[in-house]
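1. just the structure for this:
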Amino acid sequence: MQDLKTLSRRAAFAALALLATGAAQAHPGHDGHSLVDGFLHPFAGLDHLLAMAAVGLWSAAELPAGRRLAGPAVFLAMLLLGAVLPQFGLLLPGLEAGVAVSVVALGVLMIAARQPALRLPVPVGLGLVGLAALLHGMAHGAELAVGQSFAAYAAGFMTASALLHGAGLVAGGWLQAGRVWAWRATAGLVGASGLAMLAGRL
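-> As a prediction, the model looks like this:
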């Protein structure tokens, strides 16, 4: 049993190193055109993929059972708002770096959720989730092709994001069942990947 646990830990850290190495190039530029493009967009960039899953994971660890959908709900609302802003010409400078920082922040939130001394008040955590969502939404909205339907594109990435949140909630519930090392490895993966992406975008 001990050998199996050691092997599992090594595999987790190997996955962390592999994903962190490739993370800097994880968000290739592409223009969205349709519902399908919108749906695929969160899966095409590791930054978006990790952020959506991390919100579900954090919500499963930090929020009471009856309120665990609050994290994904806040994220989805702010994600949509962020995607609307570029349609009116509102776009933050250094957005790609900001998205990478948000992934790091979500990794830190995950780590703090299992460390009582570091745990943030839930409203603060939800505020950070909302800020991260705003940045990711702006990145989504900025890649909508000119003249294409925002509604269809938004429906696609909102649906995909909700599915990723759901996957994070399920995985978070599994990781809560005494698998402290697995939780730490997952949180480390999210944070390290965000740092690697940030280094590649500065």
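
2. going by C-alpha atoms from here, please, whenever you check contacts or count neighbours.
-> Noted.

3. can you get me a residue count around D3?
-> By other C-alpha atoms under 10 Å, the residues close to D3 number 8.

4. list the helices and strands the strand or helix carrying it packs on?
-> D3 is part of helix 2-22, with elements assigned from DSSP states H and E. Judged by 3 or more C-alpha pairs under 8 Å, 6 or more residues apart in numbering; DSSP states H and E, the packing partners of helix 2-22 are helix 180-201.

5. now the other sequence, so there's something to compare against:
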Amino acid sequence: MKSALKGGLLALAATALPAAAYAHPAIGEAAGFSHGFAHPMSGLDHILAMVMVGVFAFQLGGRATWQVPTTFVLVMALGGALGVAGINIPFVETGIALSVVVLGAIVALHVKAPTAVAMGVVGLFAIFHGHAHGAEMPEDAGGAAYAAGFMIATALLHAAGLALGYVIGRAGERQGAFVTRAAGSVAAIAGVGILAGLI
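-> Okay, the predicted model is just below:
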């Protein structure tokens, strides 16, 4: 069980590594798609939330494995459009930090929500994430290409979460559940740290 826990936590940590590589996506000659693709990878809050959406979808199983992440990506695009248009949404950063706390807690507690409820929860948080992406779009970035970049990067992070759930599940029912809950707990605690401004 220790090796399964270690493997799961290492996998969760590995998903956070792109944050270091893309800490400043606006540096250099990147524009449009490159900026958009880099932005979701530029912060631990975005990475943890996206991966937790994927793990949550894996836990629910069935149609939720694609409906929950797809809902996030589509609603995030709407939030991004609001950000690009300059339409203000209050408490965006708080909403993003809370998404990490809530999604991490959902995974840690292995919440078995109906798919429609899960889609509603991730959709709510997707608005905040999308707005942040859109509002922070560089002036020289092409709008459609930028949007395609952050949507594809987000989908890849969701896929990483699904893969993480699958890999952890291979550890066995009891051990896999323990490791998954530990990973969710780590994410939730990190979210509290982000919310408190400690991370």
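
6. so where in structure 2 does the following helix or strand past the helix holding D3 of structure 1 end up aligned?
-> Later in the chain than helix 2-22 of structure 1, the nearest helix or strand by DSSP H and E is helix 35-44. Under TM-score structural alignment, the match for helix 35-44 of structure 1 in structure 2 covers residues 33-42.

7. check which helix or strand covers the counterpart of M138 of structure 1 in structure 2.
-> Matched by TM-score structural alignment, M138 of structure 1 corresponds to H131 in structure 2. If you go by DSSP H and E, H131 of structure 2 is part of helix 115-135.

8. which part of structure 1 lines up with the helix or strand just after that helix?
-> Next along the chain after helix 115-135 of structure 2, taking DSSP H and E as the criterion, comes helix 143-169. Across structure 1, the stretch matching helix 143-169 of structure 2 (TM-score structural alignment) is residues 150-176.

9. contacting residues around the most centrally placed residue in structure 1?
-> Nearest to the mean C-alpha position of structure 1, by C-alpha atoms, centre = their mean, lies A51 at 0.4 Å. Listed by C-alpha atoms under 8 Å, 6 or more residues apart in numbering, the contact partners of A51 of structure 1 are 102-103, 106, 190.

10. apply 6 Å and report the result again.
-> V103 (C-alpha atoms under 6 Å, 6 or more residues apart in numbering).

11. and the helix or strand hosting it with helix 150-175, angle?
-> According to DSSP H and E, A51 of structure 1 maps onto helix 46-62. Interaxial angle of helix 46-62 of structure 1 relative to helix 150-175 (axes from the mean of the first three to the mean of the last three C-alpha atoms, to 10 degrees): 50 degrees.

12. mean distance, helix 46-62 of structure 1 to its aligned residues in structure 2?
-> Helix 46-62 of structure 1 differs from its equivalent in structure 2 by a mean of 0.9 Å after superposition (mean C-alpha distance after the TM-score superposition for structure 1).

13. packing partners for the following helix or strand past that helix?
-> Going down the chain from helix 46-62 of structure 1, the next helix or strand is helix 70-84, by DSSP H and E. Applying 3 or more C-alpha pairs under 6 Å, 6 or more residues apart in numbering; DSSP states H and E, we find helix 70-84 of structure 1 packed against helix 122-142.

14. which parts of the helix it packs on are buried?
-> Within helix 122-142 of structure 1, the residues scored as buried using 16 or more other C-alpha atoms under 10 Å are 125-126, 128-142.

15. same question, stretch 69-81 of structure 1
-> For stretch 69-81 of structure 1, by 16+ other C-alpha under 10 Å, it's 69, 71-72, 74-76, 78-81.

16. that one maps to which residues in structure 2?
-> Going by TM-score structural alignment: stretch 69-81 of structure 1 matches residues 66-78.

17. run through who's touching stretch 34-45 of structure 2.
-> Contacts of stretch 34-45 of structure 2 (C-alpha under 6 Å, 6+ apart): 18-19, 22-23, 25, 46, 146, 149-150, 153.

18. quick one: end-to-end distance for it.
-> End-to-end distance of stretch 34-45 of structure 2: 20 Å, with C-alpha to C-alpha, to the nearest Å as the criterion.

19. now that stretch: how far from the chain's centre is it?
-> Between the centre of stretch 34-45 of structure 2 and the centre of its chain there are 11 Å (C-alpha atoms, centre = their mean, to the nearest Å).

20. swap in stretch 72-86 of structure 1?
-> Centroid separation for stretch 72-86 of structure 1 versus its chain: 13 Å, with C-alpha atoms, centre = their mean.

21. swap in stretch 35-55 of structure 2?
-> The answer for stretch 35-55 of structure 2 is 4 Å, by C-alpha atoms, centre = their mean.
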